[in-house]
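[1] sequence first, then the predicted structure, then my questions.
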Amino acid sequence: MTGATVWLTGLPSAGKTTIAHELAGRLRGDGHRVEVLDGDEVREFLSAGLGFSREDRHTNVQRIGFVAELLASNGVTVLVPVIAPYTDSREAVRKRHQTQGTPYVEVHVATPVEVCSVRDVKGLYAKQAAGEIAGLTGVDDPYEEPEAPDLRIESQHQTVQESASALYALLIEKGLL
């Protein structure tokens, strides 16, 4: 069975994790081996102690990329919903996969910051607006949008199921399912 890394990048509260879990359920139902490497969980267990400087964010993304490639190279479809705000960090992960011959798909969950701040699942936008936190990606810290992702999802215009279905169709088209 072919594994692959499916990297879902986007702003906080864009819908990355929700879409990943929806797709994971569908793939598991089809009998695929699937793992979701959620950015928040990885930060808690694999990247504990890292902050949110550019260097720490890069290190976090590289750690996630390493684990994703390891799993994908062993036949697991790995869904990676992480912000990964910097192009150079995402490109380093892509290159690692290319070097190892492991399929890699980049998905930009391109939800506008105005929509994300209304969703504000974790209360981050409210905390930033109140001056309680700084360095919020897409507000007072940069987010470099992917220039040519394999798929761009505008989650504000479709349901979670439609977003997951679009990604499922892409994986079939690429011969990964």
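    Looks like it arrived, so ask away.

[2] from here on, just use CA atoms for contacts and neighbour counts.
    OK.

[3] ok, now how distant is residue 14 from residue 101?
    Per C-alpha to C-alpha, to the nearest Å, residue 14 is found 30 Å from residue 101.

[4] name the helices or strands packed onto the longest helix along the chain?
    Secondary structure of the chain read by DSSP state H shows that its longest helix is helix 54-72. Other helices and strands packing on helix 54-72, by 3 or more C-alpha pairs under 8 Å, 6 or more residues apart in numbering; DSSP states H and E, are strand 4-9, strand 77-81, helix 87-100.

[5] JSON lines please, covering these and showing distance to residue 109 and mean neighbour count.
    Formatted as JSON lines, the helices and strands packed on helix 54-72 follow (distance: least, C-alpha to C-alpha, whole Å; neighbours: other C-alpha atoms under 10 Å):
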{"stretch": "strand 4-9", "distance to residue 109": "6", "mean neighbour count": "27"}
{"stretch": "strand 77-81", "distance to residue 109": "9", "mean neighbour count": "26"}
{"stretch": "helix 87-100", "distance to residue 109": "14", "mean neighbour count": "16"}
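
[6] another structure for you, compare them:
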Amino acid sequence: MTENNIVWHDTTIKKEERQERNGHKSTILWFTGLSGAGKSTLANALEQQLFKQGKNSYVLDGDNVRHGLNKGLGFSDEDRKENIRRIGEVAKLFVDAGTIVCTAFISPFKEDRDRVRNLVEEGEFIEVYVRCSLEACEERDPKGLYKKARAGEIPEFTGISSPYEEPESPEVIVDSDKQTVEESVEIIISYLQEKNIL
């Protein structure tokens, strides 16, 4: 088997050294929630604040990643699992590089989110549940996807014809239908400071 011929090569520079040089710890901020909840908006607003503070950060956005790395994956349960598996592995590389990585993915299945959590050390995976009612998400419908899903044009659409498993004990919850983007960012920044990540 090919795997028998692949040997892990340790890097010379360690994660801890990168973190020390950057002046902050590295972590995965995993934004999860329904389509239209505001995950990408929030992840980008947070990154803007981190950038202003001189922190190394990067946003991995669900739609953007499907244009390249995950091009060709559909929305069946198996493809969704593979989508999240790949993103988890990429996010882990960012953590090793000493970067705060903000991932904005619906990631509807708890098992898949837990699998990513288990890729990194304790405290390096922060689940941010962007909570928003289905009604509010449908009202926003920024990409017109709910309208298409209700018309039967999009099969297996999360929240309509495919399930979304809410996080049971996320590190951070923001209510995007009740809080402003600025308030939500402040909640996350406060959490990062409290955990000595920043």
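    Perfect, thanks for sending it. Note that the coordinates shown come from a computational prediction; the quantities given were computed from them, not determined experimentally.

[7] could I get the TM-score for this pair?
    The pair, once superposed, lands on a TM-score of 0.96 when counted by TM-score structural alignment, normalised by the length of structure 1; 175 aligned residues with a C-alpha RMSD of 1.0 Å.

[8] re earlier: so which bit of structure 2 is the longest helix of structure 1 matched to?
    Using TM-score structural alignment, helix 54-72 of structure 1 lines up with residues 77-95 of structure 2.

[9] what's next to that stretch, contact-wise?
    Defining contact as C-alpha atoms under 8 Å, 6 or more residues apart in numbering, one finds that stretch 77-95 of structure 2 is touched by 15, 26-28, 70, 73-74, 100-101, 103, 107, 112-113, 115-116, 119-120, 124.

[10] what segments of structure 2 are helices?
    15-22, 39-52, 62-65, 77-96, 110-117, 134-140, 145-150, 181-194.

[11] would JSON lines of those with distance to residue 156 of structure 2 be doable?
    Formatted as JSON lines, the helices of structure 2 follow (distance: least, C-alpha to C-alpha, whole Å):
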{"stretch": "helix 15-22", "distance to residue 156 of structure 2": "39"}
{"stretch": "helix 39-52", "distance to residue 156 of structure 2": "20"}
{"stretch": "helix 62-65", "distance to residue 156 of structure 2": "16"}
{"stretch": "helix 77-96", "distance to residue 156 of structure 2": "9"}
{"stretch": "helix 110-117", "distance to residue 156 of structure 2": "17"}
{"stretch": "helix 134-140", "distance to residue 156 of structure 2": "16"}
{"stretch": "helix 145-150", "distance to residue 156 of structure 2": "8"}
{"stretch": "helix 181-194", "distance to residue 156 of structure 2": "29"}
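
[12] what's the closest of these to residue 159 of structure 2?
    helix 134-140 (7.1 Å; C-alpha to C-alpha).

[13] aligned to residue 57 of structure 2, what sits in structure 1?
    Per TM-score structural alignment, the equivalent position to residue 57 of structure 2 in structure 1 is residue 34.

[14] now for its match: which residues touch it?
    Contacts of residue 34 of structure 1 (C-alpha under 8 Å, 6+ apart): 24, 27, 28, 76, 77, 78, 79.

[15] run a quick check on residue 29 of structure 2 versus residue 125, I expect a contact.
    Yes: at 6.3 Å, residue 29 of structure 2 counts as touching residue 125 under the criterion of C-alpha atoms under 8 Å.
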